[in-house]
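A.B. asks: build the 3D model from these lines:
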Amino acid sequence: MKSTYEALLSVAEVVPTTIVWGNHDYKLWKKVKIPVLVTDSFVSNNIYYCHGWRFDLQQMFGHWLYGWLVDKFPYLYQKLIKTPFELKIEGKNYRQRIEKIHEKAREFVNKEGLDYLIMGHTHEPVGDDGKLFDCGDMIDSLTYVVIEDGRPRLERMP
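C.D. replies: Sure, this is the predicted structure:
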């Protein structure tokens, strides 16, 4: 992760960059040492970019506690309560949770009149349903989203 972070910062020195922090990016906004916008979401060209945890009911209802715990005791939270890949182990329940998260994201896109929504959080790629693009991850699915001529598409690393 450190080499990825350093590579990102090198690119950001040349290319205007916005970083969307996620639910495991503890205090990322305080770590950035160069002029990079770090935010939880933004809209550009009627495309909404976010991490996706905002559509996860478990994360939303526990947000105040989550925020406090992550802010005050990030390593304790990570070690004792949640690991980044714990959700993968949940099987069928996780599949239902992903579907609910994507359903809430689709509702948001339609309600806000957005062209597209690009998100992460579930680690499960989606890119074939029109407006919602979940970039998956660079560990299991090896997927990411590319935007070309204002249209997103899901790509997979070879």
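
A.B. asks: going by C-alpha atoms from here, please, whenever you check contacts or count neighbours.
C.D. replies: Will do.

A.B. asks: is D134 in contact with I118, as I believe?
C.D. replies: Yes. Between D134 and I118 there is a contact under CA atoms under 8 Å: 5.8 Å.

A.B. asks: which neighbours do these two share?
C.D. replies: Among the neighbours of D134, those also in contact with I118 (CA atoms under 8 Å, 6 or more residues apart in numbering) are V145.

A.B. asks: so which of those two has more stuff around it?
C.D. replies: Set D134 next to I118 and count neighbours by other CA atoms under 10 Å: D134 wins out with 26 against 23.

A.B. asks: now show me the structure for the sequence below, then we'll compare the two:
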Amino acid sequence: MLSLENKIPPPLLTLFTAAAMWWLSLFTSPVELTSTVKIFSVLSFIFVGALFALLGIISFRRAKTTINPLKPETTSSLVTTGIYQFTRNPMYLALVFFLLAWASYLASVWAITLIFLFMMYMQYFQIAPEEKALARLFNGEFTQYKKRVRTWL
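C.D. replies: Take a look at the predicted model:
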């Protein structure tokens, strides 16, 4: 299973998950939502996701460090300010919100189960290896940060 660590770019995994959600929605009954509720939920999730992504990218740019999730060992500084005071993974959280928007659009409760699988995959094959690299690079500083700030929210 180590061969899966940091191998699939998170945006690509998100697209794969979205396609699987669509496929699953073809075989399940949609939840009856008014168009107002559907539009509001889709736009709300997109807005929150975009906000998390933007704030995460801004924090990384200010710290002049890489945003490449496949090479965490190239990180030049530990970012603990901005949105990183509230979540250790705002850009991955953004992807979850985008998937929630897609599930809302599909009006599929079953599609939401795939979001949980996405999060589990991200936790074990993306976040855990990244955090190992950060612990090696920033030792005690990362350990203290990890105690203060949650992985997701």
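
A.B. asks: so after superposing, what's the score?
C.D. replies: With the length set by TM-score structural alignment, normalised by the length of the second structure, the two chains reach a TM-score of 0.29; 82 aligned residues with a CA RMSD of 5.3 Å.

A.B. asks: neighbours around E131 of the second structure, how many?
C.D. replies: 17.

A.B. asks: correction: the previous question concerned V70 of the first structure.
C.D. replies: Counted with other CA under 10 Å, V70 of the first structure comes out at 19.

A.B. asks: how near is it to K30 of the first structure?
C.D. replies: 13 Å (CA to CA, to the nearest Å).

A.B. asks: now R106 of the first structure
C.D. replies: 31 Å.

A.B. asks: what about the two, which has more around it?
C.D. replies: A direct count of neighbours by other CA under 10 Å for R106 of the first structure and K30 places R106 higher, at 20 against 8.

A.B. asks: my read: the more buried one touches L132, true?
C.D. replies: Yes. Using CA under 8 Å, R106 of the first structure makes contact with L132 at a distance of 6.5 Å.

A.B. asks: overlap in contacts of the two?
C.D. replies: Here R106 of the first structure and L132 have no joint contacts, going by CA under 8 Å, 6+ apart.

A.B. asks: so where do the helices sit in the first structure?
C.D. replies: 2-12, 28-31, 57-61, 63-72, 74-76, 92-112 (DSSP state H).

A.B. asks: name the residues of the third one that are buried.
C.D. replies: Which is helix 57-61 of the first structure. Neighbour counts using 16 or more other CA atoms under 10 Å place Q59 of helix 57-61 of the first structure among the buried residues.

A.B. asks: okay, and M119 of the second structure sits in which element?
C.D. replies: Using DSSP states H and E, M119 of the second structure sits within helix 109-122.

A.B. asks: who does that helix touch, helix- and strand-wise?
C.D. replies: helix 10-25, helix 90-106 (3 or more CA pairs under 8 Å, 6 or more residues apart in numbering; DSSP states H and E).
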